[in-house]
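In: Build me a structure from this.
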Amino acid sequence: MIYHLAPLDDWLREPGRPYTAASLLTDGFIHCSPDEPTALAVANAYFQDARDPLMALLIEERLVEPMVKWEAPNGPPPAGAAPDVLFPHIYGRLNRTAVLGLEKLERNANGVWAELKPWS
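Out: Model prediction:
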């Protein structure tokens, strides 16, 4: 399972079409994380000002139709991620059939993204 962080509104937009993140246009791929701790590290590094709800799309890599490449980050990984972490990048629009679930990111009392909780 790989994780992609997205505001809920982004995920719900155009439900009948493959999912597109803004990074597909700017970076050429959809950013994902290899596990929950890394997803939380990414959330705290890049989504600190995100409006709730911030979601983690739970993606079954073997069901993803576009190419997925595991790559090192540009520069150091975010605080809390393993120093040798590789990130899965999806090179194309994500087929929604590969998304097997959604989890909502929750902040702790200090405003830090601290856990993922099932969302229904």
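
In: can we go C-alpha only for contacts and neighbour counts from here?
Out: Fine.

In: Identify each buried residue in the one helix or strand L116 maps to, please.
Out: Using DSSP states H and E, L116 sits in strand 113-118. By neighbour count on 16 or more other C-alpha atoms under 10 Å, the buried set for strand 113-118 is 113-114, 116.

In: Go through those and say which is closest to T20.
Out: Nearest to T20 among the buried residues of strand 113-118: L116, at 22.1 Å, using C-alpha to C-alpha.

In: compare with the first, here's sequence two:
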Amino acid sequence: MLEIPHLYHLAVAAEWDPASTADYTTSTLGRSLAEEGFIHLSLARQVEGVARAFYADHDVVLLEVDPAKVTARVEFEQAPDMDDAFPHLYGPIPRAAIVAATPVPRDSGGALDFAGLLPDPI
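Out: Next up is the predicted model:
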């Protein structure tokens, strides 16, 4: 059986409530799980590209998700105009599945800086 590594989701810092115990239901910028039909996730190697493409102007929190603790299905689906499949979660992220929530700092040039926040690529 193929083991799925931890998955990641970028949450807008102003919308992330670390004290909440409710399931997480934001899919992507300005869209909920109910609106999108799934929650956008990334593998570690995909996070920085997603951040550059969609979150460069936002302060974000990197959510690390343990796929063994999610209750909905995860499907890897091809992204339009990309040569990569991204994980999509067809349900909420249970709070128990979020094993880390780390604010992403900015480097001296103002870009989101993921140094030391993601595992080294295999």
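
In: Can you give me the TM-score here?
Out: After superposition, the two chains reach a TM-score (TM-score structural alignment, normalised by the length of structure 1) of 0.78; 108 aligned residues with a C-alpha RMSD of 2.0 Å.

In: still on that earlier bit, for the strand holding L116 of structure 1, give me every contacting residue.
Out: 36, 40, 43-44, 48, 56, 102-108 (C-alpha atoms under 8 Å, 6 or more residues apart in numbering).

In: same question, stretch 10-22 of structure 2
Out: Contact partners of stretch 10-22 of structure 2, identified using C-alpha under 8 Å, 6+ apart, comprise 26, 28-29, 51, 58-63, 94-95, 101, 103.

In: so of those residues, which ones are in strands?
Out: Counting by DSSP state E, the part of the contacts of stretch 10-22 of structure 2 found in strands is 26, 28, 60-63, 101, 103.

In: Please check the contacts of stretch 10-22 of structure 2 and keep the buried ones.
Out: Using 16+ other C-alpha under 10 Å, the buried members of these are 26, 28, 51, 59-63, 94-95, 101, 103.

In: circling back to that earlier point, can you tell me which of the buried residues of strand 113-118 of structure 1 is nearest V68 of structure 1?
Out: Comparing these against V68 of structure 1 with C-alpha to C-alpha places L116 closest, at 23.4 Å.

In: so who does the closest residue to the closest one other than its chain neighbours touch?
Out: Nearest non-adjacent residue to L116 of structure 1, counting by C-alpha to C-alpha, 6 or more residues apart in numbering: L105, 4.6 Å away. L105 of structure 1 makes contacts with 53-56, 113-117, as judged by C-alpha under 8 Å, 6+ apart.
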